[in-house]
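Visitor: I would like to see how this sequence folds:
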Amino acid sequence: MTIPEISPPPAGSGKHLTFNSPLSAERADRMLEILIARKPMTILDLGCGWAELLLRIAAKVPEAVGKGIDLHEPDIVRAQRTATARGIDKRVSLIHGDASEFTTSADVVINIGAFQAFGTIAEALVRLRELVLPGGCLMFGAEYWEQTPTPEQLSKLWDGTAVTDCQSLAELVDEAISAGFRPMKIETITRNEWEDYETGHMADREIWLAANPDHPEAIAVKQQLDSQRSIWLRGHRDVLGFAYLILIPTLA
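Guide: Here you go, the predicted structure:
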């Protein structure tokens, strides 16, 4: 049998996903309408991935300009391609770089699953508060513990995961309030959103593996996929939640 020469898709490409976070289209539309109703003129997405949220706001607010920053260059390339296809590339700057190094303020600031760029959640919220212009808001997304994991559950998660890596939902909201925000909207994802996100991230490599079982890289791809799936199904399923907060800065 001839060994196919096509290489496996890179892990984490998100080819089968619309959003680079566990987020349904219905929830995205609902939360973006809240942001759009505030008539933002400037949008800043820190750790933007392929910037789908940023691009959707920019498309619906023709006067707005936006900026997205991410360390993962393939995501920025994808975002730029999408912006061009939607005809908004002249109003949106997409930058391959470190989000923590940018100090531009904006009416709407977005930080979804990327608080680590600024340190801890508490440190990130304090820094992000400084970037929200008066009258603006922050859309913040982060993990939280739905229940405190046992040592056995922690052992099935990513290497080095500790209980202190996350907080409860109440503690997460308290951190936002301590940083100078009030919560306008608090939403938590459903199991279906987790499932769509996890399987979506693995789908292209699973399809490739099924079609290329004799490829020299097949064993390594299978091991990576099996490990990733186990962390989800045996580890964080029903233990780790994800919250979306729309936060309004309090008057200083």
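Visitor: Every contact and neighbour count from this point should use C-alpha atoms.
Guide: OK.
Visitor: which residues in the stretch 1-150 of the chain form strands?
Guide: Remark: strands assigned in the stretch 1-150 of the chain by DSSP state E, counting those that start in this stretch are 42-46, 65-70, 92-96, 106-112, 132-145.
Visitor: next up, for comparison:
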Amino acid sequence: MITSDAALPPRLGSLTFHGPLSEERADRLVRRIAASGPADVLDIGCGWGELLLRILDAAPAARGVGVDIAAEDLARGRTLAEERGLADRVLFVEESARGGGRGPVDAVLCLGAGQALCDPELPHDPAEALRELRRLVRPGGVVVLGEGFWERTPTEGELAAMWPGARTGDHLPLGGLVDLAVAAGFRPAWIETANRDEWEAFESGYRHDTEVWLAAHPDHPLAAETRERVDRQRSSWLDGYRDVLGIAYLTLVATA
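Guide: The predicted model follows:
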């Protein structure tokens, strides 16, 4: 939804999920988790908790907690919960996930938020994130991890076009990521990866409302700063990590 308020560009209004995730894949993930019969579900870096809310709707006996540090996203999640009649079964909490005491639970979601479980002073370490996820889930419980991996080794030019300081060591190949999950105490029950359509829908949706706002307000005091940011984000994708960076959705079962 595009806002009529020109004071600030709108934020993420065209996204259902904050990541390259299609409705079809989301439905499969929801059915898979709901079939495990969870009593409690924890969503790390939940944003507005769209997937969490769908799981609660599909698993009427379950209760959920979503943790994030983005107050605006959490407020959106609370509104969605009220609209769907789920407000009495979900709690959205503004707090850091690192070292949290909200486990163990039956199911954990961590979609594109593994960095929230790691030392912020160090490079992102998926091994550390997986160890934390294992701590947060009961034996036999389910974790759905959305984590980046290299589809192929990026070139120097592609790295230079990505995020500041991007390096080959920022991610692993898919096989290495799955090996880390096994080492952390999981069995990989399902391995799937985002496709190009999901990436394009996410990347375009991420900027859509802001691009439309910029077209309508080219002389707004915030336009130059916003245009520079959005152009940099788009170039980072198109000239850097497109078809290089993948997102794996791993459905992991915690070993006894």
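Visitor: ok, back up a step: compile the strands of the stretch 1-150 of the first structure into TSV and extend it with columns for mean neighbour count.
Guide: Conversion of the strands of the stretch 1-150 of the first structure to TSV gives the following (neighbours: other CA atoms under 10 Å):
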stretch	mean neighbour count
strand 42-46	26
strand 65-70	24
strand 92-96	21
strand 106-112	25
strand 132-145	21
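Visitor: how about those strands in JSON lines, adding distance to Arg191 of the first structure?
Guide: Below are these laid out as JSON lines (distance: least, CA to CA, whole Å):
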{"stretch": "strand 42-46", "distance to Arg191 of the first structure": "26"}
{"stretch": "strand 65-70", "distance to Arg191 of the first structure": "27"}
{"stretch": "strand 92-96", "distance to Arg191 of the first structure": "31"}
{"stretch": "strand 106-112", "distance to Arg191 of the first structure": "18"}
{"stretch": "strand 132-145", "distance to Arg191 of the first structure": "14"}
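Visitor: Surely Gly47 of the second structure is in contact with Leu74?
Guide: Yes - if you go by CA atoms under 8 Å, Gly47 of the second structure and Leu74 touch, sitting 6.1 Å apart.
Visitor: per the alignment, Asp179 of the second structure corresponds to what in the first structure?
Guide: With TM-score structural alignment as the criterion, the equivalent of Asp179 of the second structure in the first structure is Asp174.
Visitor: Could you say which helix or strand holds His208 of the second structure?
Guide: For His208 of the second structure, the host element (DSSP states H and E) is helix 196-216.
Visitor: Could you pull out the buried residues of that helix?
Guide: Buried residues in helix 196-216 of the second structure, counting neighbours by 16 or more other CA atoms under 10 Å, are found at 198-199, 201-203, 205-211, 213-214.
Visitor: Ala51 of the first structure: what's its closest spatial neighbour, skipping adjacent residues?
Guide: Leaving aside its chain neighbours, Ala51 of the first structure sits nearest to Ala79 (5.7 Å; criterion: CA to CA, 6 or more residues apart in numbering).
Visitor: gap between the aligned residue in the second structure for that neighbour and Thr251 of the second structure?
Guide: Matched across to the second structure, Ala79 of the first structure falls on Gly77, judged by TM-score structural alignment. Distance from Gly77 of the second structure to Thr251 of the second structure, counting by CA to CA, to the nearest Å: 23 Å.
Visitor: So which of these two has more stuff around it?
Guide: When Gly77 of the second structure and Thr251 are compared for neighbours, Gly77 comes out ahead with 24 against 21, by other CA atoms under 10 Å.
Visitor: Before I go, just wanted to say thanks for your time.
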